[in-house]
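Asker: The amino acid sequence is not available; the structure is as follows:
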């Protein structure tokens, strides 16, 4: 990985427009600040395009959809495309309801996304037009394992070609892929699934890394996934020392991310390229 990906983020301080869900909005804002970016949240149709125009990147997260925010997502997405800005879609719970699934496919039809990030069930919904998503969590039958890794890599490469987007599938094993190259990433800790919003925070970090590093989007996306996973690993060790729980983990998670740099990432990133 490029040794200046994180340094570039901290130098450029990319402003990211987030139309995200109200469950994790504060966590997303704080994680963006921790990774070196800057957040702005504007989901009213009367300002969505205008705010998008002053930002470098757009993060669309469908976690808590309503008619008002859906309109803003389309307006902001089209404006971002017009300006050639970085865009990322987090199709939270796609496949769990008809509204989420329809909205996901409409967004993919009408907006060009630089990156699509989700769990394997959400990504399979995009690929197949249907899914078995259980709420916003991946269906256990869809888990990426060492046994099905070869097929999973082939799957994400084909989907990247189909969507013309980088695909980031996150879980116990993470995959970040364009149509030719896949990063297989093994950073992270199960404790990350015990707090609300770890996926939403990751999507925001990808937005910051991608916006700041437009000439190496695949590498920047992989670096973001590694950095967030590594932060989870280190945070888990820190709470072990103090016998802490979920609340302490979340605080340390952001603390570690705020201190992440390219040297630490190079030392701790666990990935292979296929």
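Answerer: Ah, there it is. Owing to the predicted nature of the structure, the values given are computational and were not obtained by experimental measurement. Numbering: from 1, shown residues only.
Asker: going forward, measure contacts and count neighbours with C-alpha atoms only.
Answerer: Noted.
Asker: Go ahead and confirm residue 186 touches residue 171.
Answerer: No: Residue 186 is beyond contact range of residue 171, at 9.2 Å (criterion: C-alpha atoms under 8 Å).
Asker: take a look at this one as well, against the first:
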């Protein structure tokens, strides 16, 4: 299973992420055996990325300083063949977020974009009604748009929702399942992006393993459901169980 591969490899994941989810993301990565580091100072990000096994760029709480740090870290990642996951949180909600997303895509070689439907629409320039950092509403052919973006930027694309879509521009996997309560936990999508980064650092078959990860993540959210008060704890317990290396 994909989470087991991460636990076996124990990769170092450099996360430049948002302050809302930093603790949740770090704990989630630790739960599955990865090592998180949350360095975002411009003076050190290139050096930190050089020793990492994957880089996560999450634009959830943007400012000018972190944008420059993301660019510096991303260029270091490209130079040292470190995979990059871009989580364009809230792209389309403001001009700053949309411009930052396009700048990162234009200046860096991104390995994987992990987004929701609204963020995908913003990247594609499609007509969409954004709702803050939530997916919003509109009409969009998700599969064809995701394939188009994957081809344009020569990367993998994951679009999460009631059904997750994974594509490399040619192959497509659609993964159903999960529990809607997962959307009530702040950072569940951001953590998935970080876990995708950990998997890219641990896999020789990224498309197949990412598809397996999406299935596992949906099953974990389903297994964790009991009540809202215990969902958070159960979710981490399920992550740990799925990542356990069985002999």
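Answerer: Arrived safely, thanks for sending. Every value quoted in this text rests on a predicted model; they were computed, and no experiment measured them.
Asker: Quick TM-score on the pair, please.
Answerer: The TM-score (TM-score structural alignment, normalised by the length of structure 2) is 0.94; 246 aligned residues with a C-alpha RMSD of 1.8 Å.
Asker: Which one's more surrounded, residue 186 and residue 171 of structure 1?
Answerer: residue 171 (23 against 20; other C-alpha atoms under 10 Å).
Asker: With adjacent residues omitted, what lies nearest to the more buried one?
Answerer: Nearest residue to residue 171 of structure 1, sequence neighbours excluded (C-alpha to C-alpha, 6 or more residues apart in numbering): residue 119, at 6.3 Å.
Asker: Map the one you found onto structure 2.
Answerer: Alignment note (TM-score structural alignment): residue 119 of structure 1 maps to residue 116 of structure 2.
Asker: sorry, back to before: now do the contacts for the residue nearest to residue 171 of structure 1.
Answerer: With contact set as C-alpha atoms under 8 Å, 6 or more residues apart in numbering, residue 119 of structure 1 has these partners: 137-138, 169-171.
Asker: can you name the two of those that are farthest apart?
Answerer: Largest separation among the contacts of residue 119 of structure 1 by C-alpha to C-alpha: 137 and 169, giving 12.6 Å.
Asker: More neighbours: which of the two?
Answerer: Between residue 137 of structure 1 and residue 169, residue 169 has the larger neighbour count (other C-alpha under 10 Å), namely 25 against 17.
Asker: mind checking the SS state of residue 56 of structure 2?
Answerer: Recorded secondary structure, residue 56 of structure 2: strand (DSSP: H, G, I helix; E, B strand; the rest coil).
Asker: just residue 69 of structure 2 next, same as before
Answerer: Under three-state DSSP, residue 69 of structure 2 falls in the helix class.
Asker: Quick check: the aligned residue for it in structure 1?
Answerer: Counting by TM-score structural alignment, residue 69 of structure 2 lines up with residue 72 in structure 1.
Asker: That match against residue 41, yeah?
Answerer: No: counting by C-alpha under 8 Å, residue 72 of structure 1 does not reach residue 41; the two are 11.4 Å apart.
Asker: overlap in contacts of these two?
Answerer: Common contact partners of residue 72 of structure 1 and residue 41 (C-alpha under 8 Å, 6+ apart): residue 19.
Asker: These two - which one has more neighbours?
Answerer: Neighbours per residue (other C-alpha under 10 Å) separate residue 72 of structure 1 from residue 41, with residue 72 holding more: 21 against 18.
Asker: And the residue nearest the centre of structure 1, how close does it get to residue 88 of structure 1?
Answerer: Centroid-nearest residue in structure 1: residue 203, 2.1 Å away (criterion: C-alpha atoms, centre = their mean). Separation of residue 203 of structure 1 from residue 88 of structure 1 (C-alpha to C-alpha, to the nearest Å): 7 Å.
Asker: list the residues that contact both of the two?
Answerer: Among the neighbours of residue 203 of structure 1, those also in contact with residue 88 (C-alpha under 8 Å, 6+ apart) are 59, 117.
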